[in-house]
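Visitor: coords below, sequence missing:
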């Protein structure tokens, strides 16, 4: 491994002073600053799109991102002896966001608003990556899957504890799922989608605490491997849901996160409805239903049963949160 790493490093115009393993990569201290060296399975087109997005953030807002460096041959990819592709990216000596630290999460929300305000590529022309399935289509597919699983469990003569619990919770969560789908059908979602395509609006695709590094007053955004032309408030939904799960669905925190984002990038009414619909949708319940249906039905996972019981136990808190944010989104 050491020999392979040395061969890759020699192909870059920098001097490495020290290195250490980090999450799925190598962190290098060089004469030009911190670098991250990692194996990469993305295509050339994918890397070029990501770099186009990052360059937009650098040019328009001077925001720190994990820019990919070219090697001595002016190529993004460097091959090892086994013909695997590696990339070298700029990195930062920062700390990940603590999702239980309310001021920290608030900064994340405001930073996301700034990112989205800058991420407009001016049209979804050839060479960009576009969200493959709309949120409305995704909800419709998931709802059909939930009904299919309910029918399957109902047809069983003997049911285990997980199956009984899934059935007992079905009506309340499926009702939320149907209402969320209806909201998307009525809010002008298609017009919002066409505007997203026309303006080339990009979402990060994985805006989690792992990919946001705090460096004093600055924030670095990393890992754009899921970036795409898509409904931007989906990033805000991902951040909100994770923050709410970590903070017992704290209504005031949820309201403040939405307002903090909105101050940096004002949401249209249709976007607010889409965001509320996604928050209303019982994603955790659907994931457990989907996992159950695609696994061995004869074996019950105690871990998944615990997750289901936890979801049901938090529903009162989640309902209070939804009531709070509905007042500012609808």
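Guide: Received the coordinates, thanks. Model, not experiment: these values are computed from the prediction.

Visitor: can we go C-alpha only for contacts and neighbour counts from here?
Guide: Fine.

Visitor: Run a quick neighbour tally on residue 222.
Guide: 23 (other CA atoms under 10 Å).

Visitor: so it makes contact with residue 209?
Guide: No - in this structure, residue 222 sits apart from residue 209 without contact. The criterion is CA atoms under 8 Å, and the distance is 10.2 Å.

Visitor: Based on its surroundings, how many neighbours for residue 324?
Guide: Around residue 324 sit 16 other residues, with neighbours defined as other CA under 10 Å.

Visitor: now for the helix or strand encompassing it, which elements pack on it?
Guide: Under the assignment given by DSSP states H and E, the secondary-structure element containing residue 324 is helix 315-329. The helices and strands touching helix 315-329, judged by 3 or more CA pairs under 8 Å, 6 or more residues apart in numbering; DSSP states H and E, are helix 251-264, helix 269-280.

Visitor: buried ones in it?
Guide: Going by neighbour count (16 or more other CA atoms under 10 Å), the buried part of helix 315-329 is 318, 321, 322, 324, 325, 326, 329.

Visitor: Kindly report the same for stretch 159-176.
Guide: Neighbour-count burial for stretch 159-176 flags 162, 163, 166, 170, 173, 174, 176 (criterion: 16+ other CA under 10 Å).

Visitor: Kindly report the same for stretch 225-239.
Guide: 227-239.

Visitor: Secondary structure and distance to residue 272 added to those residues, as JSON lines?
Guide: Formatted as JSON lines, the buried residues of stretch 225-239 follow (DSSP: H, G, I helix; E, B strand; the rest coil; distance: CA to CA, whole Å):
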{"residue": "227", "secondary structure": "coil", "distance to residue 272": "21"}
{"residue": "228", "secondary structure": "strand", "distance to residue 272": "20"}
{"residue": "229", "secondary structure": "strand", "distance to residue 272": "18"}
{"residue": "230", "secondary structure": "coil", "distance to residue 272": "15"}
{"residue": "231", "secondary structure": "coil", "distance to residue 272": "11"}
{"residue": "232", "secondary structure": "coil", "distance to residue 272": "11"}
{"residue": "233", "secondary structure": "helix", "distance to residue 272": "8"}
{"residue": "234", "secondary structure": "helix", "distance to residue 272": "11"}
{"residue": "235", "secondary structure": "helix", "distance to residue 272": "13"}
{"residue": "236", "secondary structure": "helix", "distance to residue 272": "11"}
{"residue": "237", "secondary structure": "helix", "distance to residue 272": "11"}
{"residue": "238", "secondary structure": "helix", "distance to residue 272": "14"}
{"residue": "239", "secondary structure": "helix", "distance to residue 272": "15"}
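
Visitor: putting a second one here so we can go through both:
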């Protein structure tokens, strides 16, 4: 018995008072930490054991969303392993725990054009399969519908809040000096993006998407796409999934990729056209997407975390603010050439 305990090291801490073998009806052969999960080898295959601090209704939403995708033909994602009595997760003393099937592979390489196209197609396929999702009464998260304008106005207000504190004053350190040197063009970008969003067909796009009841993944970044040994691509980590415009996922991913390539028109065209081939983008969505890409999200985050929440070091905020301003000319040039139709 002692040897068995050694093989499942850490599981008593992760799931105190829970006999995982009994609850799931399996035999644990080995367990080791891999990033934010525990990889568990069992007599029924390999699983990822994860603990989260979500409320039960949110984790239920994640479970139902992933099952909806699977049942609609999108099966390039992990599934929840149910307990013997049919539960998708368990309540522990300090969180919720659940098992997913383990997806073997490594993080995707977005510098590889073939893999990048796989990722973009996967996003489009996920959005297609997500439509028609209606969670049960047990599944609930804070809705994100219709929140973009208010969210961006709050971010703009944060920038002005810090600006009002320091403008006209002699900066006392490099952080304050960098902020004062860089903030005005970023205020202009934020204001222009909000103005364009308000003038865009955003309400019509929102109405159509709400009727379709589609999902977004919420965190389309390279480390959430796993390139498997057989050359396939899988998407993981649905912690931020929600009912939302698909442009939410798309804008987040595009912004990251365009920054990496200094707002390359070629990169933008590749992403847009690859997605459009799978799940066509409407002209009104392109207007909304262009407006959202004006919003200086990364700059706002550097300011908010450098001055308001203090979650970044001064050096971290300085670096990010300077990086965003250095890209500004190419950023504007890209948005000036942004397509109105595909």
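Guide: Done, it's in. Quantities reported herein were computed from a predicted structural model and do not represent experimental measurements.

Visitor: For the two chains, what TM-score is obtained?
Guide: Once the chains are laid over each other, their TM-score by TM-score structural alignment, normalised by the length of structure 1 reads 0.88; 326 aligned residues with a CA RMSD of 2.6 Å.

Visitor: Now do the helices in structure 2.
Guide: Along structure 2, counting by DSSP state H, helices occupy 2-7, 11-14, 20-24, 56-71, 113-130, 148-166, 174-199, 202-212, 246-260, 265-278, 283-294, 297-303, 314-326, 328-336.

Visitor: got those as TSV, with distance to residue 91 of structure 2 columns?
Guide: Below are those laid out as TSV (distance: least, CA to CA, whole Å):
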stretch	distance to residue 91 of structure 2
helix 2-7	22
helix 11-14	11
helix 20-24	12
helix 56-71	8
helix 113-130	27
helix 148-166	33
helix 174-199	42
helix 202-212	32
helix 246-260	30
helix 265-278	39
helix 283-294	39
helix 297-303	34
helix 314-326	37
helix 328-336	46
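
Visitor: sorry, back to before: for residue 104 of structure 1, find the nearest of the helices and strands packed on helix 315-329 of structure 1.
Guide: Each of those was checked against residue 104 of structure 1 via CA to CA, and the shortest separation belongs to helix 251-264, namely 10.6 Å.

Visitor: Against residue 71 of structure 2, how distant is the residue nearest to residue 53 of structure 2 when sequence neighbours are not counted?
Guide: The shortest distance from residue 53 of structure 2 to any residue other than its chain neighbours is 4.8 Å, reached at residue 95 (CA to CA, 6 or more residues apart in numbering). Distance check for residue 95 of structure 2 against residue 71 of structure 2: by CA to CA, to the nearest Å, it reads 28 Å.

Visitor: Looking at the two, which is more packed in?
Guide: Set side by side, residue 95 of structure 2 and residue 71 show more neighbours around residue 95, with 16 against 12, by other CA under 10 Å.

Visitor: that older thread, can you put the buried residues of stretch 225-239 of structure 1 in TSV and add distance to residue 200 of structure 1?
Guide: Compiled in TSV, the buried residues of stretch 225-239 of structure 1 are given as follows (distance: CA to CA, whole Å):
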residue	distance to residue 200 of structure 1
227	12
228	9
229	6
230	8
231	10
232	11
233	14
234	15
235	16
236	18
237	20
238	21
239	22
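
Visitor: Can you pull up the most central residue in structure 1?
Guide: Against the mean C-alpha coordinate of structure 1, by CA atoms, centre = their mean, the closest residue is residue 206 at 2.8 Å.

Visitor: what does it align to in structure 2?
Guide: The equivalent of residue 206 of structure 1 in structure 2 is residue 219 (alignment by TM-score structural alignment).

Visitor: quick one, what contacts that match?
Guide: Residues counted as contacts of residue 219 of structure 2 (CA atoms under 8 Å, 6 or more residues apart in numbering) are 237, 238, 240, 241, 249, 252.

Visitor: just the helices and strands packed on helix 315-329 of structure 1: most buried one?
Guide: Of all those, helix 269-280 carries the top mean neighbour count, a mean of 23, counting by mean count of other CA atoms under 10 Å.

Visitor: so it corresponds to what in structure 2?
Guide: Using TM-score structural alignment, the match for helix 269-280 of structure 1 in structure 2 runs over residues 283-294.

Visitor: Give me the contact list for that stretch.
Guide: Outside stretch 283-294 of structure 2, the residues that reach it (CA under 8 Å, 6+ apart) are 189-190, 192-194, 196-197, 200-202, 205, 247, 251, 255, 335, 338-342.

Visitor: Centre of the chain to it, how far?
Guide: For stretch 283-294 of structure 2, the gap between its own C-alpha mean and the chain's C-alpha mean amounts to 19 Å (CA atoms, centre = their mean, to the nearest Å).

Visitor: now swap in stretch 256-270 of structure 2 and tell me
Guide: Here the centre of stretch 256-270 of structure 2 is set off from its chain's centre by 18 Å, with CA atoms, centre = their mean.

Visitor: and if you look at stretch 178-187 of structure 2?
Guide: 27 Å.

Visitor: By how much does that stretch deviate from structure 1 on average?
Guide: Here stretch 178-187 of structure 2 is compared with structure 1 after superposition; its mean distance to the aligned residues, by mean CA distance after the TM-score superposition for structure 1, is 2.0 Å.

Visitor: Between the buried residues of stretch 159-176 of structure 1, which sits nearest residue 9 of structure 1?
Guide: If you rank the buried residues of stretch 159-176 of structure 1 by distance to residue 9 of structure 1 using CA to CA, residue 162 comes first, at 51.3 Å.

Visitor: Can you name the residues that contact the alignment partner in structure 2 of the closest one?
Guide: Counting by TM-score structural alignment, residue 162 of structure 1 corresponds to residue 175 in structure 2. Residue 175 of structure 2 is in contact with 314, 315, 317, 318, counting by CA under 8 Å, 6+ apart.
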